[in-house]
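Participant: Predicted model and sequence below, questions to follow.
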Amino acid sequence: MRINLTTVYVDDQRAALAFYVNVLGFTKRRDIPVGEASWLTVVSPESPDGPELLLEPAGHPAVKPYRDALVEDGIPLAQFAVDDVEAEYARLTSKGVSFTQPPTDIGAAVLAVFDDTCGNLIQIVAEKPETAEGPPS
C-alpha cells in the first residue's frame, strides 16, 4: 500500500494553483474540468510520478469549521518535507509568504509553519539524519 493522493481544501483553485506552483515550486499534474471546478493536482518536481496533492474546493459545509479550528489552534493541515528548513524559510519569506512559526529545532527535526494563502497552515520539516549511536536527539 502507498499514498497516491492527498487533499488540501482551498478557497479558490486558480489562486491556489498559482501559489503552489509559482511560490512553493510544485508542478501542475492534472487539470480536469469537473462541473464548476476541476480535478486539479500538483506534484513535487523531484517526484513527478509520486503522490499528488489535490487542490480541492472548500465548498463542503464541514470544511470551513474544520479548517478554522485547525488554524485557530495553529495546527497544520499538511506537512511537506524539505532538505533545509532555514533555506526554505528564507526563500519563501522573500516571496512574501507569512510564517506562523519560524524554523524551530525540535531535536529529531527542524520545522516551520506557514499560511498557504488558501485557508490552511502548512508545515515544512527536515528530519535530522540518524547517527551511528541511534536516532537524532
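Facilitator: That came through, no problem.
Participant: make it CA atoms for all contacts and neighbour counts henceforth
Facilitator: OK.
Participant: quick one, strands of this structure?
Facilitator: 5-10, 27-34, 37-43, 52-57, 78-81, 99-105, 109-115, 121-127 (DSSP state E).
Participant: Please name every helix or strand in contact with the fifth one.
Facilitator: Read that as strand 78-81. strand 121-127 (3 or more Cα pairs under 8 Å, 6 or more residues apart in numbering; DSSP states H and E).
Participant: got another, please set it beside the one above:
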Amino acid sequence: MRIHLTSVFVDDQETALRFYTEVLGFVKKHDVPLGEHRWLTVVSPEDPDGTELLLEPSGHPAVQPYRTALVQDGIPVTAFAVEDVQAEFDRLRDLGVTFTQEPLEMGPVTTAVLDDTCGNLIQIVHSR
C-alpha cells in the first residue's frame, strides 16, 4: 500500500495552481472540469508519477472552522520534503512568500512554515 493522492483545501483553485506551480515549483498533473470546480492535481517534477496533491475547493461548511483553528494555532496542514530548508526558505522569501516560522533545527530535523496564500500553513522539512 502507498499514498497515491492527498489534498489541501484551497479558497480559489486558479490562485492555488499559480502558487503551487509558479512559486513552490510543482507541475500540473490533472485538470478536469467538474461543474464550477475542477479535479486539479499537482505533482513534484522530481516524481511525476508519484503522490498527487489535489487542490480541493474549500466550500464544505466544515472546512473553514477546521482551517481557521489550524492557522490560529500555527499548525501546518501538510509537510513537503526539501533538500535544504534554509535555501528553500531564502528562495521562497525572495519570491514574497510569508513564513510563520523561520528555519528551525530540532535535532536531526529542520523545518520552516509558510502561508500558501490559499488558507493553509505548509511546513517544509528536511531530515538528516
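Facilitator: Thanks, I have it. Remember, predicted model here, so these are calculated numbers, not experimental data.
Participant: picking that back up, just put the strands of structure 1 in TSV and tack on distance to Val63 of structure 1 and mean neighbour count.
Facilitator: Below are the strands of structure 1 laid out as TSV (distance: least, Cα to Cα, whole Å; neighbours: other Cα atoms under 10 Å):
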stretch	distance to Val63 of structure 1	mean neighbour count
strand 5-10	7	17
strand 27-34	19	14
strand 37-43	16	20
strand 52-57	9	22
strand 78-81	15	13
strand 99-105	21	16
strand 109-115	17	20
strand 121-127	14	21
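Participant: and the gap between the residue nearest the centre of structure 1 and Ala90 of structure 1?
Facilitator: In structure 1, the residue lying closest to the centroid (Cα atoms, centre = their mean) is Ile122, at 4.6 Å. Here the criterion is Cα to Cα, to the nearest Å. By it, Ile122 of structure 1 lies 16 Å from Ala90 of structure 1.
Participant: Would you mind measuring from the residue lying closest to Arg38 of structure 2 once chain neighbours are set aside to Pro103 of structure 2?
Facilitator: For Arg38 of structure 2, ignoring the flanking residues on the chain, the nearest one in space by Cα to Cα, 6 or more residues apart in numbering is Val32 at 5.3 Å. Distance, Val32 of structure 2 to Pro103 of structure 2, by Cα to Cα: 36 Å.
Participant: next one: Gln123 of structure 2
Facilitator: 10 Å.
Participant: between the two, what contacts are shared?
Facilitator: 111-113 (Cα atoms under 8 Å, 6 or more residues apart in numbering).
Participant: Including distance to Val82 of structure 2, could these go into TSV?
Facilitator: Converted to TSV, those look like this (distance: Cα to Cα, whole Å):
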residue	distance to Val82 of structure 2
Thr111	9
Ala112	11
Val113	12
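Participant: Looking at the residues you listed, which is nearest Asp73 of structure 2?
Facilitator: For the shared contacts of Gln123 and Pro103 of structure 2, the closest approach to Asp73 of structure 2 (Cα to Cα) belongs to Val113, at 12.4 Å.
Participant: Hmm, Pro108 and Ser127 of structure 2 touching each other?
Facilitator: Yes: counting by Cα atoms under 8 Å, Ser127 of structure 2 does reach Pro108; the two are 5.7 Å apart.
Participant: Name the member of the shared contacts of Gln123 and Pro103 of structure 2 with the shortest distance to Asp84 of structure 2.
Facilitator: Nearest to Asp84 of structure 2 out of the shared contacts of Gln123 and Pro103 of structure 2 is Thr111 (Cα to Cα; 9.6 Å).
Participant: Apart from its chain neighbours, what residue comes closest to that closest one?
Facilitator: Computed as Cα to Cα, 6+ apart, the closest residue to Thr111 of structure 2 that is not its neighbour in sequence is Val125, at 4.4 Å.
Participant: That concludes my questions; thank you for your assistance.
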